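Undergrad: the following block contains a protein sequence and its predicted model.
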Amino acid sequence: MSDALAGVNSMVSGLTDSINNAISALQAQKEQEAAAAANVQEFQKQVNKSSSNLQGQATDMGILAKNVTRLNVVSNLAANDKVDFYKFRVTSKGEATLGQVGDDGLRVQLMTRLGSVIADSNPDSGKDYEAFQKLQTGELTLDRGEYSLRVTREKGQSEKETMNYALQLQMGGYTQDYDTVAKQPDKSSSPYQMSTAQQTMLSGLNDAITSLSSISYGQTGTEKLLGSFNLFV
């Protein structure tokens, strides 16, 4: 009887130790997460989405760096707004995680820079849907490069209804949290309007073309290169 009781006591003691160890590990994890959260830098920008429905005019979310950045975007598909595009750049190969909240009936696709679909939230998209499920659980590997997120309505959803959503991307942990609040397009601006830097570059190019008359034809390669310095004077 005493041996049986000793065995029970030993089992109870072992179970208690296991529970205490699990609680200690959980507390340590929470303390680490709290410490990490306290050191996170937060950034926010507000932008107007392009009125274009082309991937090339995607709104920039930022740079996705493994264990460094987390990218968030908050926006909506307004009435009669067919699609939103967001672009981001991955700095190194790793497993990405996509978080999504918002109204039901939204379709999210992850695409390459050239427009090929990698992952699709539509259950009827076969392997692309399987890839999307991996993306949600942090098991989809992305190579270094540029990517886009495409947000649309599922088939059958009314285009007259505004649909709100928020998307989040990360690779592992993060120390910098970037929020992009994407507002509706500015109707007074063209989606193809040049930036200040582009306008300056075009102006310089025009000046260079105007100066081409300073280079006479029939020169040797060396003479032509030396003469081209006049373009930058």
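TA: Arrived safely.
Undergrad: can we go C-alpha only for contacts and neighbour counts from here?
TA: Noted.
Undergrad: any figure for the gap between Ala28 and Leu15?
TA: 20 Å (C-alpha to C-alpha, to the nearest Å).
Undergrad: my bad, Gly94
TA: For Gly94, the distance to Leu15 - C-alpha to C-alpha - is 38 Å.
Undergrad: and these two? Which one has more around it.
TA: Neighbours around Gly94 and Leu15, counted as other C-alpha atoms under 10 Å, are more numerous at Gly94. The numbers are 20 against 12.
Undergrad: residues in contact with the more buried one?
TA: By C-alpha atoms under 8 Å, 6 or more residues apart in numbering, Gly94 lies in contact with 66, 141-143, 171.
Undergrad: now the helix or strand hosting Val181, how far from the chain's geometric center?
TA: Taking DSSP states H and E as the definition, Val181 sits inside strand 176-183. Strand 176-183 has its C-alpha centroid displaced from the chain centroid by 10 Å (C-alpha atoms, centre = their mean, to the nearest Å).
Undergrad: which residue is nearest the middle of this protein?
TA: Among the residues of the chain, the smallest C-alpha distance to the mean C-alpha position (C-alpha atoms, centre = their mean) belongs to Phe88, namely 4.4 Å.
Undergrad: here comes the other one, which I'd like you to weigh against the first:
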Amino acid sequence: MASDAVSSVNSMVSSLNASITNALSAIQAQQNQNAASTDEVQTYEKTVKKSTLTNAGAATDIGVLARNTTRLNVASTLAANDSVDFYKFKVTSKGEATLGEVGDEGVRVQLLSRLGSVLADSNPDSGKDYENYQALQKGEMTLDKGDYTLRVTRDKGVSAREDKNYALQLVMGSYSQDYDTVAKQPAKGDSPFQLSTGQQSMLDGLNSAISSANSITYGQTGTEKLMGSFSLFV
């Protein structure tokens, strides 16, 4: 069983590495400006299992987005027949946010308000929401203080049997604290509510997150960060 699990993870990482090159050029310029100096950046990491529920109320908490303070990173996969992933985060003050994304083709990302309204959508056919998504990638979309959700699905026409690997990154200005979330698949029989305690602790106390200085190099650009995050899967 353990061997099969390791093989599955290695296969996922291999698939991601094969697709990541094409995504790098699209986010390199927008992320380089956000790198902080080596002496200033602290890195924290947590590994969680996603909820078995497929609604925004069961979203995995990836932390607090604070202007010129935090950068939030999440790496995961839409496994076969896994229809949707949700991630929640809190914005502490109004400002222009930047979203970085790398991974397999065929992944759709939407930014939702606290009430579930779509604010930005990576689907080119989504009109104004797509324009907002492009602005978000460039760091030109303003987010108000409050709670938000990222919804990750497959593009229309993509088979639900295909694994889709991805990593997302949020930053607002510069940063001095890097927060990594590795979101793994729930095991069969897992309770949909078992992660609530861990998720709440991340939301309530960023300073209590487990330091993982050896996992990811300090002061990385956004592109390097997203590439390096996948080493956490193995």
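TA: All right, it came through fine. Bear in mind that the values here come from a model prediction, so they are computed numbers and not experimental data.
Undergrad: how alike are these chains, TM-score-wise?
TA: Remark: TM-score between the superposed chains equals 0.68 [TM-score structural alignment, normalised by the length of the first structure]; 167 aligned residues with a C-alpha RMSD of 2.1 Å.
Undergrad: from the contacts of Gly94 of the first structure, which land in strands?
TA: If you go by DSSP state E, these have 141-142 in strands.
Undergrad: most neighbours among the contacts of Gly94 of the first structure, please name it.
TA: Highest neighbour count within the contacts of Gly94 of the first structure, by other C-alpha under 10 Å: Met171, with 24 neighbours.
Undergrad: hmm, Lys93 and it touching each other?
TA: No. Counting by C-alpha atoms under 8 Å, Met171 of the first structure does not reach Lys93; the two are 9.4 Å apart.
Undergrad: quick check: which element contains Asn165 of the second structure?
TA: Per DSSP H and E, Asn165 of the second structure falls inside strand 164-171.
Undergrad: what's the mean distance for that strand versus the first structure?
TA: Superposed on the first structure, strand 164-171 of the second structure shows a mean distance of 0.2 Å to its aligned residues (mean C-alpha distance after the TM-score superposition for the first structure).
Undergrad: off-centre distance for the top helix by length along the second structure?
TA: With secondary structure taken from DSSP state H, the second structure has its longest helix at helix 2-32. Taking C-alpha atoms, centre = their mean, the mean C-alpha location of helix 2-32 of the second structure is offset from the chain mean by 13 Å.
Undergrad: helix or strand right after that helix?
TA: Downstream of helix 2-32 of the second structure, the next assigned helix or strand under DSSP H and E is strand 42-49.
Undergrad: where does the residue nearest to Glu131 of the second structure when sequence neighbours are not counted land in three-state SS?
TA: Nearest residue to Glu131 of the second structure in three dimensions, chain neighbours excluded: Ala120, at 7.5 Å (C-alpha to C-alpha, 6 or more residues apart in numbering). Here Ala120 of the second structure is strand, with the state taken from DSSP: H, G, I helix; E, B strand; the rest coil.
Undergrad: my read is that Ala120 of the second structure contacts Arg108, right?
TA: No. Here Ala120 of the second structure lies out of contact with Arg108, judged by C-alpha under 8 Å, at a distance of 10.8 Å.
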